[in-house]
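Engineer: fold the following, please.
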Amino acid sequence: MADAGLPHPAPCDRRAVRDIQRAPPDHTTRLLGVTWTPVARRSSTFTGWEIDGVPAALVAGFSRRTLGANGAEGIDGAARRLIDAYRQSHGRSPSAVVEAKLRQQATLETRPDKHLRSLAELTADWRERATATLGEDATTWAQHLVSRLPVDAILRADDLPLKKVHDLAAVVLMEVGNRRATWGHYNLMA
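Structural biologist: Alright, predicted model coming up:
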């Protein structure tokens, strides 16, 4: 991809990004008042989170890289192919570490070339795809989804006495400390 004179993004710690992805999305909960459903991931022991009320077909429609679309091999298919090839050449299944590396390789192999597009173009494309999948206007559907949720049911720290907040924080710190040798802000949020 040509840089088109754009500044390069600052490097970031991938562990911090990964931890953000694993945490329940509290900011979105507060901003929109949505609720979440935990979901099992195909290739991960970590819990995924989906917004309640979003149909599986819509989620799948926006998972084109994972599942493959338009005749392209998806990440899952490429990972299966690489794991099968490993089994054939080694006569055994790969270890968890090797399998993770093969899945990373599959992710890179299936990554399409980047094309610079404006946020307006991307948003219009996403809205069009969602509308086609839902069979109704995506914006109207989203407004109905958010409007039916009880925004006042969200528990905030100021709804609890400070002593209770401190007690809960101590429990969270103890649990995270028992599960992880190193951790950060987003591990606490999870």
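Engineer: C-alpha from now on. contacts and neighbour counts both.
Structural biologist: Will do.
Engineer: where exactly do the strands run in this structure?
Structural biologist: 36-41, 44-51 (DSSP state E).
Engineer: from Ala142, how far out is Leu168?
Structural biologist: From Leu168 across to Ala142, the span is 34 Å (Cα to Cα, to the nearest Å).
Engineer: now the second one, please; I'll put the structures next to each other:
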Amino acid sequence: MGIIQSLEKRRSYYNINKNLQVSVAEAGALIKKVVELVPDAFNMKSARVATVFGEKHDLLWDSIYEVFGGKVPREKIDSFKAGAGTVLFFYDEKTVKALQEKFASYAANFPVWANQANGMLQLAVWTALREAGIGVSLQHYNSVIDEKVKSLFSVPQEYVLIAQMPFGGIGSEPGPKEKENIDDRVMVIE
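Structural biologist: Down below sits the predicted model:
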């Protein structure tokens, strides 16, 4: 499958289940390979990923519900919990700070570059999982859940949580995407 076809298949799947098309080991290996391949500025390798499956995945989403004290509907949280796993995306603030010190003239850019690299990683993982027949969505419950996630999974304090990516078997396909006039956002200059 080419990159354009893969990106076209990458959608937000909200009706997911615990029936993966691949084994937990295969999903984990796929995520590791993507993390290895995605580039970042100055080769800083600031991205960190934790992937939780099974009971740990369920515990994560039950804990997210508890942290919000019912302010997020249980049905919404349960739709993510219904999946087989969740990828947690972080960047390592210690790595970023070390490069800020080493390259002081670029210091202000390193947090921006860490976020950019993390965004590329999220898209790449999302697309790779979809190529494997897995439904995925991207969620942003941070910074409200940051401390809970760190305590649940012994995540180092210097890791900054960026996003949560629940995934699983596909219960149903999402509706058609709304088409936009892409010329409103893209200029081609000759």
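Engineer: TM-score for this pair?
Structural biologist: TM-score of the superposed chains, computed with TM-score structural alignment, normalised by the length of the first structure, equals 0.20; 75 aligned residues with a Cα RMSD of 6.2 Å.
Engineer: if we can go back for a sec, need the strands of the first structure in TSV (columns: distance to Gln21 of the first structure and mean neighbour count).
Structural biologist: Output for those, formatted as TSV (distance: least, Cα to Cα, whole Å; neighbours: other Cα atoms under 10 Å):
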stretch	distance to Gln21 of the first structure	mean neighbour count
strand 36-41	13	12
strand 44-51	8	14
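Engineer: want to try JSON lines for these, with distance to Arg127 of the first structure as columns?
Structural biologist: Output for the strands of the first structure, formatted as JSON lines (distance: least, Cα to Cα, whole Å):
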{"stretch": "strand 36-41", "distance to Arg127 of the first structure": "22"}
{"stretch": "strand 44-51", "distance to Arg127 of the first structure": "17"}
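Engineer: of all the ones you listed, which one is nearest Lys164 of the first structure?
Structural biologist: Lys164 of the first structure sits nearest to strand 36-41 of all the strands of the first structure, at 24.1 Å, using Cα to Cα.
Engineer: contacts for that closest one next, please.
Structural biologist: Residues outside strand 36-41 of the first structure that contact it (Cα atoms under 8 Å, 6 or more residues apart in numbering) are 46-52.
Engineer: show me what contacts Ala78 of the first structure?
Structural biologist: When contacts are counted by Cα under 8 Å, 6+ apart, Ala78 of the first structure touches 103, 106-107, 109-110.
Engineer: if we use 7 Å, what do you get?
Structural biologist: Ala106 (Cα atoms under 7 Å, 6 or more residues apart in numbering).
Engineer: report how many residues lie close to Trp126 of the second structure.
Structural biologist: 27 (other Cα atoms under 10 Å).
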